[in-house]
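Visitor: I would like to see how this sequence folds:
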Amino acid sequence: MSFQKTILDNGIVVITEYMPSVRSISLGLWFNVGSCDELPNQRGLAHFMEHMMFKGTPTRTPFDISMHFDRLGAEFNAFTSKEYTCYYARFVDDKLESALEVLADMVINSSFSTEAISTEREVVLEEIARSEDTPDDYVFELFNQSMITDHALGLPVLGDKRLVSSYEHVDCVSFHDQHYGSGNLCIAAAGNIDHDALVKLTQAYFSSMNTLEKEQRNQDRVAYQSGCFSVTRDIEQAHIIYGVPGLALGDDRRFASGVLTSILGGSMSARLFQEVREKRGLAYSIYAMQGIYQRAGQWCVYAGTRPDNVKEVIRLIDKELTSLADGSLDQDELQRNVDLICGQAVLGYETTSSHMMRLGKRGILGSQHLSIDETIERFKQVTVEEVVSIAETLFSNKPTIAVVSPLEEKELQALISE
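Guide: Okay, here's the model as predicted:
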């Protein structure tokens, strides 16, 4: 399957992938704005704006919007990340125009009424509270803020309660005028979609959108901080993130890094799962992951364990990372993990939604478009030497360790340093 791309006169990018074997279409409006684009007095505003887009326009109430998509038999939602915001829907192919017209109305003409802001502010505050009450989520925020201290990439997408509580109509209008313009928009669609038809509909329904050039982000170097950071909570487990600086978007070593991540914590046969859970029973959940951004990256391991096991779990993580960096990898283990990655890639690429998400993310970030076959081929080309090399590079950095647990900070520091 191949994609088609058109850039309209006002800067809107339209990307589609035709999938003739399906009747559905997944459509996403991807905006080049996320939490890393907020000013210090706007923390959480990108996410708050995502909520407000569903809260009515001059011609539609919030209930009208919800009912419209219900009548289409569609799924629709949105999400905000550090570098983009996406409004998406999945529907039957003959509902394209009806779905696109309402999505356009939402992102162009939202009213940001005082009443709606007042109500939605409370909803977002509840969302923040829920995140803070979920320790295996909150430990990632602690890790991000501790590792990246002087950059918006390290701050929570949800923002902080004080600022979220202060946002008013003028704040929403100003943010909308600055970021929700034509040059900052990529429309991605996959499924039984006619590219030219979508281009014409986009020209019709987005003609009134504020014309802006695509914003270019500051490319200042992101500084990282190592050390151990903790928060004390009245909970049963200790939630641990052990991480190091990772690769940024577009780095050619990302395929080797992906294999590295799989080897250490990508499956039930992964080294950390076997050593920490299967052999010693020290954790229920342990896995490795990487976060890749335009200007920075993070590579980390998550583990949840009882407080008495924290020192041993951290020791085992460090041991396995060091072992791999020292070259303890053979061709059989490499091939097994490449096969796993390729198989999961194919399985995860069977829906219109997965195709659309892939198109949209790459389109809005300006990264290379590779087909699933091209991606698989790149993973198949990864060598033992490349995995060991990226392990040496990543794990030569001093780690950032974040822990949310019932232990007081002094207790935790004493336990780890014993």
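Visitor: going by C-alpha atoms from here, please, whenever you check contacts or count neighbours.
Guide: OK.
Visitor: residues of stretch 63-79 that come out buried?
Guide: Within stretch 63-79, the residues scored as buried using 16 or more other C-alpha atoms under 10 Å are Asp64, Ile65, Ser66, His68, Phe69, Leu72, Ala74, Phe76, Ala78.
Visitor: burial count for the residue lying closest to Ile193 once chain neighbours are set aside?
Guide: Excluding the flanking residues, the one nearest Ile193 by C-alpha to C-alpha, 6 or more residues apart in numbering is Tyr18, at 5.6 Å. Neighbour count of Tyr18, defined by other C-alpha atoms under 10 Å: 20.
Visitor: for comparison, sequence B:
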Amino acid sequence: MHSDDSLRPDGADTGVRRTVLPGGLRVVTEHVPGVRSASIGVWVGVGSRDEGPTVAGAAHFLEHLLFKATPTRSALDIAEAMDAVGGELNAFTAKEQTCYYAHVLDEDLPLAVDLVSDVVLNGLCRASDVDVERQVVLEEIAIRDDDPEDLVGDAFLSALFGDHPIGRPVIGSVESIESMHAGQLRSFHLRRYRPDRMVVAVAGNVEHDHTVELVHRAFENRLDPSVEPARRREGRFRPNRAPELERSHRDSEQAHLAFGVRAFGRHEGERRWPLSVLNTVVGGGLSSRLFQRIREERGLAYSVYSSVDTFADTGAFSVYIGCQPENLGQVASLARGVLEEVAADGITDAECARAKGSLRGGLVLGLEDSASRMNRIGRSELSYGNHRSVSDTLARIDAVTTDEVSAIAKTLLSRPYAASVAGPYRRTRELPASVRRLVVS
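Guide: The predicted structure follows:
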């Protein structure tokens, strides 16, 4: 037995169809006219947020490990099967979800469903593979450490959220990865990777009923009708410390600064779109205040932007800037001044209109292929359990008012800052005073 429905929130036909298989496995599809491709993603509602401190990085480590072997395929078999059809097979891990995905010709969808499902459900956690893949993950940590932009991004979330799981790097630490063993990863896989916590999202030149048959066949031995679907992650983020300043010493030609505030969770829907407009106005494009003030008017930085991270029950609004060390103090003052100015005075009608146009265009242009459509419906099903049509989303963006954005700015940008710096600073007192003043202990 399974249940089917076409998803029509607010009476709008999204073009997305959903079937819930026994035990709660959700299958969502979207037919994309005019393409000859198909993209499948198996989304698991598990990420680094689900780890204890002793297994930090386990979700990401496991994502690597499951591709090494299944009972019927070696790592080479998996790679050759996908290469033989010219497809792409990969995965990523985030704070609250992991996704295993493939992008293939429409005629090769059966292979893609079988291959991705085999990896997710049956990947072996052999000790020999753990030892090999451990070195790969350690190399990935080293790459992160060599990229100051990534490094300050991870450090900023740690400074903002403390030792809460949201604040820990998805990739883990050298210490946690070196100490992790096969038994821990095997247990993490068996306990967390349950069909009732999964969504199979498929988009492209696909037919819903045929896709459901393929998924049912691949998951057949795991569909237990007695299992109730897992509830979506809910709750309330409770910080365990005030925002802080973190410093990473690097003998580099540039200084890298990230700073910002705690923002809203994704279920605070009324604030979602005004926040997106605010982010676009402050640092989301070439006409944004930060880009104009710091790069165009003064030439003090090449890369300067703002961004939003959204989790179930909290989030982050942050600014990133890379500049020469001798300019860091001036850049920090200018960037803080932009945020304080917007918090005090709000934004203009012209800025609001321009930002909404940017968001509308970015949304539509970003959904031009089956892979992006798969990502959209997979994330939406896993995070919200519903789907809005593109036209409905565009209408929501259009409905945002200048006053709403200004009110969000006043609330958000008056909160305490956290900050992280990477650069040639061996001691915190060597940082410019304007950087140290960003964070008030």
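Visitor: for the two chains, what TM-score is obtained?
Guide: The TM-score (TM-score structural alignment, normalised by the length of the first structure) is 0.96; 418 aligned residues with a C-alpha RMSD of 1.6 Å.
Visitor: what residue of the second structure matches up with the residue nearest to Ile193 of the first structure?
Guide: Aligned by TM-score structural alignment, Tyr18 of the first structure pairs with His31 of the second structure.
Visitor: doesn't Ala201 make contact with that match?
Guide: No - in this structure, His31 of the second structure is not within contact of Ala201 by C-alpha atoms under 8 Å, at 11.3 Å.
Visitor: the stretch 151-300 of the second structure: strands as residue ranges?
Guide: 198-204, 245-249, 255-263 (DSSP state E, counting those that start in this stretch).
Visitor: export those as CSV, with columns for mean neighbour count and distance to Gln184 of the second structure.
Guide: As requested, the strands of the stretch 151-300 of the second structure are exported to CSV (neighbours: other C-alpha atoms under 10 Å; distance: least, C-alpha to C-alpha, whole Å):
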stretch, mean neighbour count, distance to Gln184 of the second structure
strand 198-204, 29, 21
strand 245-249, 20, 30
strand 255-263, 26, 32
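Visitor: could you dump the ones you listed to CSV with distance to Thr393 of the second structure?
Guide: Shown next, in CSV, are the strands of the stretch 151-300 of the second structure (distance: least, C-alpha to C-alpha, whole Å):
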stretch, distance to Thr393 of the second structure
strand 198-204, 19
strand 245-249, 37
strand 255-263, 21
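Visitor: which of those sits closest to Gly172 of the second structure?
Guide: strand 245-249 (16.6 Å; C-alpha to C-alpha).
Visitor: so where is that closest one in the first structure?
Guide: The aligned range for strand 245-249 of the second structure is 228-232, by TM-score structural alignment.
Visitor: alignment lookup: Glu392 of the first structure to the second structure.
Guide: Here Glu392 of the first structure is matched to Lys410 in the second structure, going by TM-score structural alignment.
Visitor: and what of Ile364 of the first structure?
Guide: Ile364 of the first structure maps onto Leu382 in the second structure, by TM-score structural alignment.
Visitor: my guess is its match meets Val42, correct?
Guide: No - counting by C-alpha under 8 Å, Leu382 of the second structure sits too far from Val42 to count as a contact (10.5 Å).
Visitor: list the residues that contact both of those two?
Guide: Residues touching both Leu382 of the second structure and Val42 (C-alpha atoms under 8 Å, 6 or more residues apart in numbering) are Met198, Val199.
Visitor: doesn't Ala38 make contact with Asn205 of the second structure?
Guide: Yes - taking C-alpha under 8 Å as the definition, Asn205 of the second structure is a contact partner of Ala38 at 5.9 Å.
Visitor: quick one, helices of the stretch 101-250 of the second structure?
Guide: Here the stretch 101-250 of the second structure has its helices, by DSSP state H, counting those that start in this stretch, at 109-122, 127-146, 148-161, 174-179, 182-192, 208-219.
Visitor: quick revisit: in JSON lines, list the buried residues of stretch 63-79 of the first structure along with secondary structure and distance to Tyr293 of the first structure.
Guide: Listed next are these as JSON lines, based on DSSP: H, G, I helix; E, B strand; the rest coil; distance: C-alpha to C-alpha, whole Å:
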{"residue": "Asp64", "secondary structure": "helix", "distance to Tyr293 of the first structure": "36"}
{"residue": "Ile65", "secondary structure": "helix", "distance to Tyr293 of the first structure": "33"}
{"residue": "Ser66", "secondary structure": "helix", "distance to Tyr293 of the first structure": "33"}
{"residue": "His68", "secondary structure": "helix", "distance to Tyr293 of the first structure": "35"}
{"residue": "Phe69", "secondary structure": "helix", "distance to Tyr293 of the first structure": "32"}
{"residue": "Leu72", "secondary structure": "coil", "distance to Tyr293 of the first structure": "35"}
{"residue": "Ala74", "secondary structure": "coil", "distance to Tyr293 of the first structure": "31"}
{"residue": "Phe76", "secondary structure": "strand", "distance to Tyr293 of the first structure": "26"}
{"residue": "Ala78", "secondary structure": "strand", "distance to Tyr293 of the first structure": "20"}
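Visitor: hey, which of the helices of the stretch 101-250 of the second structure is tucked in deepest?
Guide: Among the helices of the stretch 101-250 of the second structure, ranked by average contacts under mean count of other C-alpha atoms under 10 Å, first place goes to helix 148-161 (a mean of 24).
Visitor: which part of the first structure lines up with it?
Guide: Taking TM-score structural alignment as the measure, the first structure aligns residues 135-148 with helix 148-161 of the second structure.
Visitor: what do we get in the first structure for Ala127 of the second structure?
Guide: So Ala127 of the second structure corresponds to Thr114, using TM-score structural alignment.
Visitor: which residues touch its match?
Guide: Applying C-alpha under 8 Å, 6+ apart, we find Thr114 of the first structure in contact with Glu168, His169.
Visitor: now Thr428 of the second structure
Guide: Thr428 of the second structure is in contact with Arg247, Arg436, counting by C-alpha under 8 Å, 6+ apart.
Visitor: gap between whatever residue of the first structure lines up with it and Leu155 of the first structure?
Guide: In the first structure, Thr428 of the second structure lines up with Glu409, judged by TM-score structural alignment. Per C-alpha to C-alpha, to the nearest Å, Glu409 of the first structure is found 22 Å from Leu155 of the first structure.
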